[in-house]
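1. give me the fold of what follows.
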Amino acid sequence: MSNTYKVLIIGAGPIGIACALECKKRNWDYVVLEKGALTNSLFNYPKNMTFFSTSEKLEIDGIPFISINPKPNRDEALEYYRRVATSNELNIHLYEKVLAIERLKEHFTITSSKTEYQVDKVIIASGFYDIPTLLNVPGEDLPKVTHYYNEAHPYAMQDVIVVGASNSSVDAALEIWRKGGNVTMVIRGSNIGERVKYWVKPDILNRIEEGSIKAYYHSEIVEIKEAEVSIKTPDGNKTLPNDFVVALTGYRPNFEFLINAGIKLSDGVARLPQYDPETMETNVSGLYLAGVICGGMETHKWFIENSRIHAKMIANHIETVSANPKTTM
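-> Modelled structure (predicted):
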């Protein structure tokens, strides 16, 4: 089997699948490499998660996404993207991690956990869900601390601190409370996040107001111990009894991987990767970005419904460059 392709796509999430569909329509030799399961980030979302977007906004390549709910849930999305990938017989290699991208003259050498590839073009559509933003406090490495939330049952009848005020934090707090957990939220800001789903926000505010869920605003964890957590609040430090900490403080792209591939990042907190917004090509000729990874630390900027167009933009540019090799970024 040859390991030479026109296009290699990193990441088999919705946008990576959309890129593969564009390659297939053009009869290009392509391969998708995914370090985990198909749509790995979606698979690791909470089991009961409901999307903010309606199903038609999550569709790729015009393939209908039929949902029995006004807004689809995680399981429906997994089924949809799996069926898109399998029915179109896309060339996807799962559980194969990309280790390095090396530009060699007009081609790239891609080293994976299994083999090596020679390709003309590379599309990075790897998302940002793999590296959590850490609290950087003593005790964060204790087994009772997690940066991912799956389901509420393990936290029943336990003292649980949920860190953050985003959609994921609010969903976790409400679910754990409804399954019998004693929930305390530790929030750095002055209120629940502005982007929290509009049908959920009144629920969490009412639970906080009635005292069912305790919330400390303008507060942060300073130390985690086996049976308690110390937090800094406007009223001074407090020590709370604790069994579990669910620290949903956000995630970030693998910046080291991008830098090693030669992609330049902006200075400052955002760390935006350099790319042409008309073509999605980075400062490295022939290397493209697609999907949420384009936003750097601004992880709310890009999502499925507004980045699915990246696949066609990239494919159109590759087609133009192939017809006119002198065309560059």
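2. for the rest of this, base every contact and every neighbour count on C-alpha atoms.
-> Noted.
3. what about Val32, which SS state?
-> At Val32, secondary structure determined by DSSP: H, G, I helix; E, B strand; the rest coil is strand.
4. just confirm Glu298 is within a strand.
-> No: counting by three-state DSSP, one finds Glu298 to be coil, located in no strand.
5. what sits against the spatially closest residue to it that is not a sequence neighbour?
-> Of all residues not flanking Glu298 in the chain, Ala270 sits nearest, at 6.0 Å (Cα to Cα, 6 or more residues apart in numbering). Each residue near Ala270 by Cα atoms under 8 Å, 6 or more residues apart in numbering is listed here: Gly295, Gly296, Met297, Glu298.
6. for the residues you listed, which one is nearest Glu194?
-> Closest approach between these and Glu194, by Cα to Cα: Glu298, at 14.9 Å.
7. tally of neighbours for the closest one?
-> Applying other Cα atoms under 10 Å, we find 15 residues neighbouring Glu298.
8. what do you get for Leu104?
-> Leu104: 10 surrounding residues under other Cα under 10 Å.
9. and it, how close does it get to Asp120?
-> Note on Leu104: its distance to Asp120, by Cα to Cα, to the nearest Å, is 10 Å.
10. got it, and Val245?
-> For Val245, the distance to Asp120 - Cα to Cα - is 46 Å.
11. what does Pro253 give?
-> 24 Å.
12. so those two - more neighbours on which side?
-> Between Pro253 and Asp120, counted using other Cα under 10 Å, the more crowded position is Pro253 (22 against 19).
13. just checking, Gly250 touches Pro132?
-> Yes: contact criterion Cα atoms under 8 Å: Gly250 and Pro132 qualify, at 5.9 Å.
14. what distance separates the start and the end of stretch 188-199?
-> Using Cα to Cα, one end of stretch 188-199 lies 23 Å from the other.
15. try stretch 38-58
-> Per Cα to Cα, stretch 38-58 runs 16 Å from first to last residue.
16. one more to put side by side:
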Amino acid sequence: MKTDSAFDVVVIGAGPVGLACALEVQRRGLTVCVVDKGALVNSLIGYPTNMEFFSTPELLEIGGYPMTTLHYKPLREDALDYYRRVAFAEKLTLRLYERVTGLEGEQGSYEVVTEKGRIGARSVIVATGFYDIPNYLRVPGEDLPHVTHYYKEPYAHADQDVVVIGAKNSSAKAALQLLRAGARPVLVVRSEEISQSVKYWIRPDLVNRIKEGRIGCLFNTTVQRITPTTVEVLTPDGPRTLPAQHVYALTGYHPDFRFLTALGITCQSDAAQTPTHNADTLETNRPGLYLAGTVCGGLNTSRWFIENGRYHAQLIAARLAGEAAPSLPEVLQPVQL
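-> Have a look, this model is predicted:
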């Protein structure tokens, strides 16, 4: 397959951090292409409708462009519009809906292999995040059509029994929205309480709705089987069967480790399966191949987010341009949630 174009840098992933990497590289006079298997900021498109970010606008900004919003904290729609406008304003070269399948060659003469061709690159940056691969329950019935690992909006579930599996932010918000849209939500939680990491303005609301009995909740409980109409669980008091017209298994997500392996990136043997990279330069075990953003943390998906991951762009771009490492704020340290 012939290489149909060549750039100084190819960025894999068109999310906020990938776009930040591309514009920082381009501003240093290097040619760059952003390639993604899906849409521009594809993960944000998959977020719940009208989702409110936990961060204020200035923490989500890239490239010095101000993010404007009518709200104290931006909504999903604000961010989608913002990152599109930044990408267009910078005239970034985008190759969307083009899945990368491998990486051949070496630093200075890489070829990014995609389903549509090959893209030449002296260096490559991987900013693929973690939102594409759910943490599966691995129980019978998980593949049924009424079971999903992504929550969008509650309105289709009015007057329906809905089981929500999990007890962190996404599960908490889903259960509250489902209740207020007329559904009958029940939370299934492995631990003994709602996670303390749930945001401080969400957790009391959920806890109080559980106390009122308006949201059902089973603690220290695991899912054993899902049928077309029920969820079978094991509680401390024994087995129970819950009615369910829909099931949201909001059990988190993880990076695509098979994809990282296909690129030649090894992972550490720690609990997080951290992809091998130099913490100071973000270069992986393959010279000229870099990581940026959430993917750096492996299974520890709360280690990096847009707020601090966007600064990876400056570190990598400076290195590729032969500049001294920039002085960065303390926010570059991992986010503690």
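17. what's the TM-score once they're superposed?
-> The TM-score (TM-score structural alignment, normalised by the length of the first structure) is 0.95; 322 aligned residues with a Cα RMSD of 1.5 Å.
18. ok, back up a step: what's the match for the residue nearest to Glu298 of the first structure in the second structure?
-> With TM-score structural alignment as the criterion, the equivalent of Ala270 of the first structure in the second structure is Ala272.
19. pretty sure that match is in a strand, no?
-> No: using three-state DSSP, the assignment for Ala272 of the second structure is coil, not a strand.
20. whichever strand or helix holds Ala174 of the second structure: what's the following helix or strand?
-> Using DSSP states H and E, Ala174 of the second structure sits in helix 169-180. Remark: after helix 169-180 of the second structure, the chain's next helix or strand is strand 184-188, criterion DSSP H and E.
21. the stretch 201-337 of the second structure: helices as residue ranges?
-> All helices of the stretch 201-337 of the second structure, identified by DSSP state H, counting those that start in this stretch, fall at 203-212, 257-262, 306-309, 311-320.
22. including distance to Leu30 of the second structure, could the ones you listed go into a markdown table?
-> Formatted as a markdown table, the helices of the stretch 201-337 of the second structure follow (distance: least, Cα to Cα, whole Å):
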| stretch | distance to Leu30 of the second structure |
| --- | --- |
| helix 203-212 | 46 |
| helix 257-262 | 25 |
| helix 306-309 | 21 |
| helix 311-320 | 9 |
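23. among those helices, which is nearest Leu80 of the second structure?
-> helix 306-309 (13.6 Å).
24. what span of the first structure is the closest one aligned with?
-> The aligned range for helix 306-309 of the second structure in the first structure is 304-307, by TM-score structural alignment.
25. mean shift of that stretch relative to the second structure?
-> Its aligned residues in the second structure lie a mean 0.6 Å from stretch 304-307 of the first structure after superposition (mean Cα distance after the TM-score superposition for the first structure).
26. and that stretch, what's buried?
-> Ile304, Glu305, Ser307 (16 or more other Cα atoms under 10 Å).
27. the second one and Asn136 of the first structure, how far apart?
-> I take that to be Glu305 of the first structure. Glu305 of the first structure is 33 Å from Asn136 of the first structure, by Cα to Cα.
28. stretch 237-248 of the first structure: end-to-end distance?
-> 21 Å.
29. buried set for that stretch?
-> Buried-residue list, stretch 237-248 of the first structure, by 16+ other Cα under 10 Å: Leu240, Asn242, Asp243, Phe244, Val245, Val246, Ala247, Leu248.
30. would TSV of these with distance to Ile263 of the first structure be doable?
-> Supplementary listing: these in TSV, determined by distance: Cα to Cα, whole Å:
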residue	distance to Ile263 of the first structure
Leu240	44
Asn242	43
Asp243	42
Phe244	39
Val245	35
Val246	33
Ala247	30
Leu248	28
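31. between these, which is closest to Asn191 of the first structure?
-> Using Cα to Cα, those come closest to Asn191 of the first structure at Leu248, 15.7 Å.
32. what lines up with the closest one in the second structure?
-> Under TM-score structural alignment, Leu248 of the first structure pairs with Leu250 in the second structure.
33. in this structure its match contacts Ser170, no?
-> Yes: using Cα under 8 Å, Leu250 of the second structure is in contact with Ser170, at 6.8 Å.
34. identify the contacts common to the two.
-> Tyr151.
35. which residues touch the residue nearest to the spatial centre of the first structure?
-> With distances taken as Cα atoms, centre = their mean, Tyr129 lies nearest the centre of the first structure, 3.5 Å away. By Cα under 8 Å, 6+ apart, the residues touching Tyr129 of the first structure are Ser41, Tyr251, Arg252, Pro253.
36. please pull up the equivalent of it in the second structure.
-> Looks like Tyr129 of the first structure aligns to Tyr131 there (TM-score structural alignment).
37. on the three-state scheme, that match is what?
-> coil.
38. tell me the strands in the stretch 51-200 of the second structure, going along the chain?
-> Here the stretch 51-200 of the second structure has its strands, by DSSP state E, counting those that start in this stretch, at 93-95, 100-104, 110-114, 117-126, 133-134, 147-148, 161-165, 184-188.
39. so which of the ones you listed is nearest Leu23 of the second structure?
-> Leu23 of the second structure lies closest to strand 93-95 among those, at 10.1 Å (Cα to Cα).
40. what lies in contact with the closest one?
-> Val32, Cys33, Val34, Val35, Asp36.
41. make JSON lines out of these and add neighbour count.
-> Formatted as JSON lines, the contacts of strand 93-95 of the second structure follow (neighbours: other Cα atoms under 10 Å):
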{"residue": "Val32", "neighbour count": "24"}
{"residue": "Cys33", "neighbour count": "26"}
{"residue": "Val34", "neighbour count": "23"}
{"residue": "Val35", "neighbour count": "25"}
{"residue": "Asp36", "neighbour count": "24"}
